[in-house]
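[1] Sequence first, predicted model second:
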Amino acid sequence: MTQTPSPPKGIGTATLTLAGIAAAFGVAACCALPILFASAGIGAAWLGGVAIVAAPYRTPLLLIGALCLLAGAALLLRQQVTAARCGPGGICTPRWMRVLTLIGLLLGAALLWAGYRYV
């Protein structure tokens, strides 16, 4: 009897987090990121193409970004609870992946807020 290898733990959470970051980036590309980059002295002309494509879809991108980030946060919370119960020899999501997911969720939330606020 052969067993098929299971996918690594935390892939769904990371995928939802990346989708939320991508949607939030599209929302923030129009106004928030150029303001932020200009205040830091970084050119933001390359964001014009992204902003033109994403601008008509601002509301759906806000909803998709928020839903993906909320779902990713719920899955991360579930991973944290599972990791707390998991013993030293248990199979849990690695700590580094949970930390990176948390950083991604915070980045996505900041981009989403900035895209909503600065229009």
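    Okay, I see it. Numbers count the residues shown, from 1 in each chain.

[2] Could you use CA atoms for every contact and neighbour count after this?
    Will do.

[3] After whichever helix in the chain runs longest, which helix or strand is next?
    Assignment by DSSP state H gives helix 58-85 as the longest helix of the chain. Sequence order places helix 95-117 as the next helix or strand after helix 58-85, per DSSP states H and E.

[4] got the angle between that following helix and helix 58-85?
    With axes from the mean of the first three to the mean of the last three Cα atoms, to 10 degrees as the basis, helix 95-117 and helix 58-85 are set at 150 degrees to each other.

[5] ok, structure two:
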Amino acid sequence: MPPIPTEPNPTSRPIRDTGATLLTLSGLGAAFGVASCCGLPFLLATAGLSSAWLSGIALFAAPHRSLLLAMAALCLAAGAGLLWRRQPAGTCATGFVCAKSMVRGMTMIGLMAGLVLLVIGYLYA
């Protein structure tokens, strides 16, 4: 009986584990742009923080609000889907796509923050 190979094929390259993180960051940025016009300044003023620094971002993002809403929703949904498909690093074999617990947790926090910003931007604009 031939031996069973224990290592992955040396000619195949392992897939990098950055898709969900990049999509989450893109969705978070787009949701921040949407929320910067009305919802985020209202939320910051309620907390007693200044929101004057958001005026430049709001002026740039206001004409593109519907596009930013669609892109944020799409990127956050795709990032959540890729994060859900990833396996935790403890159950992964060498050469497969795995998620380190720190990266997975930070991506999950980014997804939740993006969702909150998206909802705030949609409701208050």
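    In hand now; what should we look at? Values in this document were obtained by computation on a predicted structure and should not be read as measured data.

[6] residue range for stretch 28-37 of the second structure in the first structure?
    The counterpart of stretch 28-37 of the second structure in the first structure, using TM-score structural alignment, spans residues 21-30.

[7] who's in contact with that stretch?
    The contact list for stretch 21-30 of the first structure, computed with Cα atoms under 8 Å, 6 or more residues apart in numbering, reads 47-48, 50-52, 54-55, 58, 61-62, 64-65, 69, 104-105, 107-109, 111-112, 114-116, 118-119.

[8] can you check stretch 48-57 of the second structure too?
    33, 36, 37, 40, 41, 44, 45.

[9] Name the nearest residue to residue 31 of the second structure, ignoring sequence neighbours.
    Sequence neighbours aside, residue 118 is the residue nearest to residue 31 of the second structure in space, at 4.8 Å (criterion: Cα to Cα, 6 or more residues apart in numbering).

[10] Let's check: the centremost residue of the second structure is which one?
    Nearest residue to the geometric centre of the second structure (Cα atoms, centre = their mean): residue 24, 1.1 Å.

[11] any idea which helix or strand carries that residue?
    helix 19-35.

[12] Buried residues in that helix, which are they?
    Neighbour counts over helix 19-35 of the second structure (16 or more other Cα atoms under 10 Å) mark 20-21, 23-35 as buried.
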